[in-house]
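*Asks:* After the sequence you'll find the predicted model.
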Amino acid sequence: MDSVWSRLGAALLSLPARGASGIGSLLEAIRTMFVGDPALRRQVGFSVAMIALSAKMARADGVVTQDEVRAFHRIFEIPPDEMRNVQRLYNLAQADTAGFETYAYQLANLCGSGDDNCLLLQDILDGLFYIAEADGIVHEREVAFLRRVSEIFRIDALHFERLLARHARPMGADPYAVLDLPINTEFGAVRKRYRTLVAENHPDRLIARGMPADFIAIATNRLAAINSAYEMIERSQVPA
């Protein structure tokens, strides 16, 4: 079976050699090529979103560090023979005159439902945070970029703040915020919430809703943060 990357390459090849060949044209090609396979459309769309918005975020920040490059490659387990297509897409996004907001709106529409907090769009935002934090700090301009993307994706402010707490303050994040709970929630409720989050964020669940298997680093990083937050709260329940 063809991989997501080979399908992405096919979509890139469908672009005109001259004229309009930006990300908007690519997204339209994806919509047309995979009209009968919404699951594959979501997977290819997810890949395009991560690569194109990463490129735009790099422009917003003004600098691409080696740490961010390494984080990019931890997320994108790209076969060597497909690397050329990914680089072409990244360069296309950086050179495209369309702003990142245009991309974000197009990608939100590609999600399919348009509902608030589309789970696949949350995964995209989480991946962008993962790349942004790789150099040890999520810069102010990156936060502004990510906040605007979240607004366009119709991701609620509380979820955004939870992502910010986990990624921008990893050493001092409020564990209750990571679990999306009020401070000092009764421990039984914390345990219930923890189990729900672990089930919801199991890699198999994420793949089922459209995250390509190649992006498993996002799920692994998220589960590690959830586990760490729960363990921190659990330790606080033990009498001194």
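*Replies:* Cool, the structure landed.
*Asks:* make it CA atoms for all contacts and neighbour counts henceforth
*Replies:* Will do.
*Asks:* Name the residue closest to the centre of the chain, please.
*Replies:* In the chain, the residue lying closest to the centroid (C-alpha atoms, centre = their mean) is Ile124, at 2.1 Å.
*Asks:* Mind checking what helix or strand follows the helix or strand hosting that residue in sequence?
*Replies:* Per DSSP states H and E, Ile124 falls inside helix 119-132. Downstream of helix 119-132, the first helix or strand assigned by DSSP H and E is helix 140-152.
*Asks:* what sits up against that following helix?
*Replies:* 57, 60-61, 101, 104-105, 108, 125, 128-129, 132, 156, 160 (C-alpha atoms under 8 Å, 6 or more residues apart in numbering).
*Asks:* nearest to Ala240, of those?
*Replies:* Phe160 (34.4 Å; C-alpha to C-alpha).
*Asks:* Assign a three-state SS to Leu181, would you?
*Replies:* coil (DSSP: H, G, I helix; E, B strand; the rest coil).
*Asks:* scratch that, Arg166 is what I was asking about
*Replies:* Strictly by three-state DSSP, Arg166 counts as helix.
*Asks:* surely it meets Tyr176?
*Replies:* No: if you go by C-alpha atoms under 8 Å, Arg166 and Tyr176 don't touch, sitting 10.5 Å apart.
*Asks:* Pasting the second one now:
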Amino acid sequence: MGKLIGAVLGFMVGGPLLALLGLAIGHIFDRGLGQAMRFNYGAEQETLQRSFFDTTFRVMGHVAKADGRVSESEIAQAEAIMTELGLTPERRRDAIARFKEGSAADFQLEPEIASFLRHGGRRLLMRKMLIEALLAMALADGRIDPAERDILSRVAQHLGVRAADFDRLMRMAGAQRQFHGYQQGGQYTGGAAPDSGARLAQAYGVLGVEATASDAEIKKAYRKLMSENHPDKLAAKGLPDEMMKLATEKAQDIQAAYALIKEHRKES
């Protein structure tokens, strides 16, 4: 754009010679602007990633304290999640510190979410990913109790997510957790291994559609979810590296669920 404007203005003022000069000046402007934009973009991404990481583990600690105290099983669950995410020793220490801050008696949820929004969390996709990450962590033990649900519902409300959309995300997260357990070598984490009918119901739940949906509706839901949850896209939007494993697993579960539904419909 700088080169174009420089060349046009130069030509209008002094003909072809000044047009060349304007082109050169415009090129220098474009390079400087590009460098400035890359610098600012990188800094913004780093800030958002840090904010996402900190908010996730603070709220996770707050959820663990929902019943008044953090139990040994909840601490073990948090440590298991950190291990599953593959955190480095340094990042693990950071996560533990943020978890403790969130479980402290003086922790306030609303200012924490407001801080996340200020640091780039106003992007709809990142708000949705924060809720989904928290739901995935809360479901690590296979269930979300009423006190935990209340806190997560408040998080969604502060992020501007409608109650109906939050309920849908929670149902999809639950279905994905069950479906993922089956996908892991048949090691189902939700109790007794499901029969084929239950697995199919979970697959529909992963895509967030009813079993009565048409093939076109299912394909549309699948494509939308894959577009939203593609790891490369999420990385570009500011998802921290540590959360990429959750995103990758979700994308794989979406693909597996869609494949199962297609296979079932082909056989029917």
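*Replies:* Arrived safely, thanks for sending. All of these numbers come straight from a predicted model, not from anything done at the bench.
*Asks:* still on that earlier bit, is it possible to mark the buried ones in the contacts of helix 140-152 of the first structure?
*Replies:* Met57, Asp61, Glu101, Ala104, Ala108, Leu125, Leu128, Phe129, Ala132, Phe160 (16 or more other C-alpha atoms under 10 Å).
*Asks:* returning to that earlier point: does anything pack onto the helix holding Ile124 of the first structure? Which helices or strands?
*Replies:* Applying 3 or more C-alpha pairs under 8 Å, 6 or more residues apart in numbering; DSSP states H and E, we find helix 119-132 of the first structure packed against helix 38-61, helix 66-75, helix 140-152, helix 157-168, helix 216-236.
*Asks:* relative orientation of that helix and helix 66-75 in degrees?
*Replies:* Orientation of helix 119-132 of the first structure against helix 66-75 (axes from the mean of the first three to the mean of the last three C-alpha atoms, to 10 degrees) gives an angle of 140 degrees.
*Asks:* Report the mean deviation for helix 119-132 of the first structure after fitting onto the second structure.
*Replies:* On superposition with the second structure, the mean distance recorded for helix 119-132 of the first structure (mean C-alpha distance after the TM-score superposition for the first structure) is 1.1 Å.
*Asks:* what range in the second structure does that helix sit on?
*Replies:* Counting by TM-score structural alignment, helix 119-132 of the first structure pairs with residues 125-138 of the second structure.
*Asks:* got a list of contacts for that stretch?
*Replies:* With C-alpha under 8 Å, 6+ apart as the test, stretch 125-138 of the second structure has contacts from 52, 56, 59-60, 63, 81, 121, 144, 148, 152, 155-156, 159, 169-170, 173, 177, 228, 237-239, 243, 246.
*Asks:* same thing but 6 Å
*Replies:* Stretch 125-138 of the second structure is contacted from outside by Gly121, using C-alpha atoms under 6 Å, 6 or more residues apart in numbering.
*Asks:* Stretch 225-240 of the first structure too?
*Replies:* Against stretch 225-240 of the first structure from outside (C-alpha under 6 Å, 6+ apart): Pro175.
*Asks:* list the buried ones in that stretch?
*Replies:* Neighbour-count burial for stretch 225-240 of the first structure flags Ala225, Ile226, Asn227, Ala229, Tyr230, Ile233 (criterion: 16+ other C-alpha under 10 Å).
*Asks:* Dump these to a markdown table, plus distance to Asn91 of the first structure.
*Replies:* Output for those, formatted as a markdown table (distance: C-alpha to C-alpha, whole Å):
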| residue | distance to Asn91 of the first structure |
| --- | --- |
| Ala225 | 32 |
| Ile226 | 34 |
| Asn227 | 37 |
| Ala229 | 38 |
| Tyr230 | 40 |
| Ile233 | 44 |
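*Asks:* Gly160 of the second structure sits in which helix or strand?
*Replies:* Residue-wise, Gly160 of the second structure maps onto no helix or strand under DSSP H and E.
*Asks:* Which position in the first structure pairs with it?
*Replies:* In the first structure, Gly160 of the second structure lands on Arg154 (TM-score structural alignment).
*Asks:* quick one: its match and Asn184 of the first structure, what's the gap?
*Replies:* The gap separating Arg154 of the first structure from Asn184 of the first structure is 29 Å, by C-alpha to C-alpha, to the nearest Å.
*Asks:* who's more crowded, those two?
*Replies:* The neighbour count for Arg154 of the first structure versus Asn184, taken as other C-alpha atoms under 10 Å, is higher for Arg154 (18 against 9).
*Asks:* Count the neighbours of the closest residue to Arg162 of the second structure other than its chain neighbours for me.
*Replies:* Once flanking residues are discounted, Arg162 of the second structure sits nearest to Ala156: 7.3 Å by C-alpha to C-alpha, 6 or more residues apart in numbering. Neighbourhood size, Ala156 of the second structure [other C-alpha under 10 Å]: 21.
*Asks:* What is the equivalent residue in the first structure for Arg171 of the second structure?
*Replies:* Per TM-score structural alignment, Arg171 of the second structure is aligned with Ala165.
*Asks:* pretty sure its match contacts Gly172?
*Replies:* No: shown here, Ala165 of the first structure and Gly172 do not form a contact pair, counting by C-alpha atoms under 6 Å, at 8.4 Å.
*Asks:* And the nearest residue to Val35 of the first structure once chain neighbours are set aside, how far from Phe215 of the first structure?
*Replies:* Of all residues not flanking Val35 of the first structure in the chain, Arg41 sits nearest, at 7.4 Å (C-alpha to C-alpha, 6+ apart). The gap separating Arg41 of the first structure from Phe215 of the first structure is 16 Å, by C-alpha to C-alpha.
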